[in-house]
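1. the following comprises the amino acid sequence and a computationally predicted model.
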Amino acid sequence: MKIQEVIVVEGRDDTAKIKQAVDADTIETNGSAIDEPTLERIKHAQAKRGVIIFTDPDFPGERIRRIVQQQIPGCKHAFMPKDEAKGSNGLGVEHATKQAIREALESVYELRQTSFQPIEWRPYLLEYGLVGGAHAKPRREHLGERLKIGYANAKQLEKRLNMFQITVDEFESVMDEILKEERQQS
């Protein structure tokens, strides 16, 4: 599988693992301390070939994703569920299987060029039990996996649902499936 865009990753172990799974070029941020020359390389790559941000599903990875997205709008996003990125000594893309990496890169989010109007998500998050309560965190994890937007806390989830232009119908359809599965398990 050949990837046209340049993939932004955190480190060289991520690059090595991605190159085992797909034919792609990467730019390494060398952790969450992204310097200006690295941001300039990413900006140049975005202008020439496009960029896919593919960081670890943890706080530092999300911080890097946020910094790059703010500095270089229009990047695509690939997400790895936490359970597919767990290794014996940590959490990260470098611990994922080749198949999990390919699946994440096949499900890249590209922002649609439409007149999408941001949605006030708070009532929906409350209605579906995604804020507070014992089931909120696992439900957000399942929702993030199914929508391919990664795990987020409630505040981040609202932003991400709008950023990736998720419609209410898409959201409710996935949440209905999650709730149905919960009822079947109890």
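-> The structure has been received and is ready for your questions.

2. all contacts plus neighbour counts: C-alpha atoms, from now on.
-> Will do.

3. the helices in the protein, which residues?
-> 12-21, 36-48, 59-71, 98-106, 122-127, 136-147, 154-163, 168-185 (DSSP state H).

4. looking at these, which is nearest to F79?
-> helix 98-106 (5.8 Å; C-alpha to C-alpha).

5. and here is the other one:
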Amino acid sequence: MKKIKEVLVVEGKDDTKQINRAVNADTIETRGSAIDDDTLTLIQKLADQRGVIIFTDPDFSGEKIRKIVAEAVPNAKHAFLPKAAGRPEKAGGSLGVEHASPDAIRAALDHVYTETTAAPTLITHDDLLAAGLIGGAGAKARREQLGEILQIGYVNGKQLEKRLRMFGIQPADFAAALQQVREKEQSHDK
């Protein structure tokens, strides 16, 4: 079983159980989006000692937790679970790491990003407009697909350019992912 050096920041004990089925890793649980100061202090200490990977659910609460922890720990790494992987049919309306398969968890942890605030803008607002990722019909669905392919999670139109820059997504990788999105759209149109 693969050993993860960093401590994984997750939302709850069910996430920890599922992660331990997939990899050998230590976790720290935020117990929801109302993260207390003691938990944030502990996460900061762990980040200094071992490093942390933020691995939250692909939903609003998960993104809120990610933002809070990333603000407190700017050098945190990020792993993203695609929405489809976090919502198996047996889970009903529930969505999260606790429902993901061990394979989906390992895949997410194989594609970890580190934010780089000093990264240059490689993909511009105009590129996103031209690609139909913002400001038009179907843009949200395209952003969801793009986020899954690049494994950067889902973001709204205003945040997409920032997320692409923060994780240093290269134009060639962006173009390849966009091509997959377009091919998927064309296959659905037939």
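-> On my side now, so go ahead. Just so it is clear, the structure is predicted and the values come from calculations on it, not from any experiment.

6. quick one on the thing from earlier: rebuild the helices of the first structure as CSV, extending it with mean neighbour count and distance to I3 of the first structure.
-> Output for the helices of the first structure, formatted as CSV (neighbours: other C-alpha atoms under 10 Å; distance: least, C-alpha to C-alpha, whole Å):
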stretch, mean neighbour count, distance to I3 of the first structure
helix 12-21, 17, 10
helix 36-48, 15, 13
helix 59-71, 16, 19
helix 98-106, 17, 8
helix 122-127, 14, 35
helix 136-147, 18, 21
helix 154-163, 16, 23
helix 168-185, 13, 27
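
7. and the spatially most central residue of the second structure, what does it touch?
-> Central residue of the second structure (C-alpha atoms, centre = their mean): F80, 2.5 Å from the mean position. When contacts are counted by C-alpha atoms under 8 Å, 6 or more residues apart in numbering, F80 of the second structure is found next to 55-58, 108-109, 112, 151-153.

8. make it 6 Å
-> Taking C-alpha atoms under 6 Å, 6 or more residues apart in numbering as the criterion, F80 of the second structure is in contact with 108, 151-153.

9. ok, K86 of the first structure next?
-> By C-alpha under 6 Å, 6+ apart, the contact list for K86 of the first structure reads H95.

10. how near is it to G132 of the first structure?
-> 26 Å (C-alpha to C-alpha, to the nearest Å).

11. the residue lying farthest from the centre of the first structure and K98 of the first structure, how far apart?
-> Distance from the centre of the first structure peaks at S186, with 29.7 Å (C-alpha atoms, centre = their mean). Using C-alpha to C-alpha, we find S186 of the first structure at a distance of 34 Å from K98 of the first structure.

12. ok, longest strand in the first structure?
-> strand 2-9 (DSSP state E).

13. between that strand and helix 59-71, how many degrees?
-> 110 degrees (axes from the mean of the first three to the mean of the last three C-alpha atoms, to 10 degrees).

14. average gap between strand 2-9 of the first structure and the second structure?
-> Once fitted to the second structure, strand 2-9 of the first structure is off its aligned match by 0.3 Å on average (mean C-alpha distance after the TM-score superposition for the first structure).

15. buried residues, that strand. List them.
-> Neighbour-count burial for strand 2-9 of the first structure, counted by 16 or more other C-alpha atoms under 10 Å, picks out 5-9.

16. corresponding residue for H95 of the first structure in the second structure?
-> Counting by TM-score structural alignment, H95 of the first structure corresponds to H99 in the second structure.

17. I'd guessed its match sits against G86; true?
-> Yes - here H99 of the second structure reaches G86: they are 5.4 Å apart, a contact under C-alpha atoms under 6 Å.
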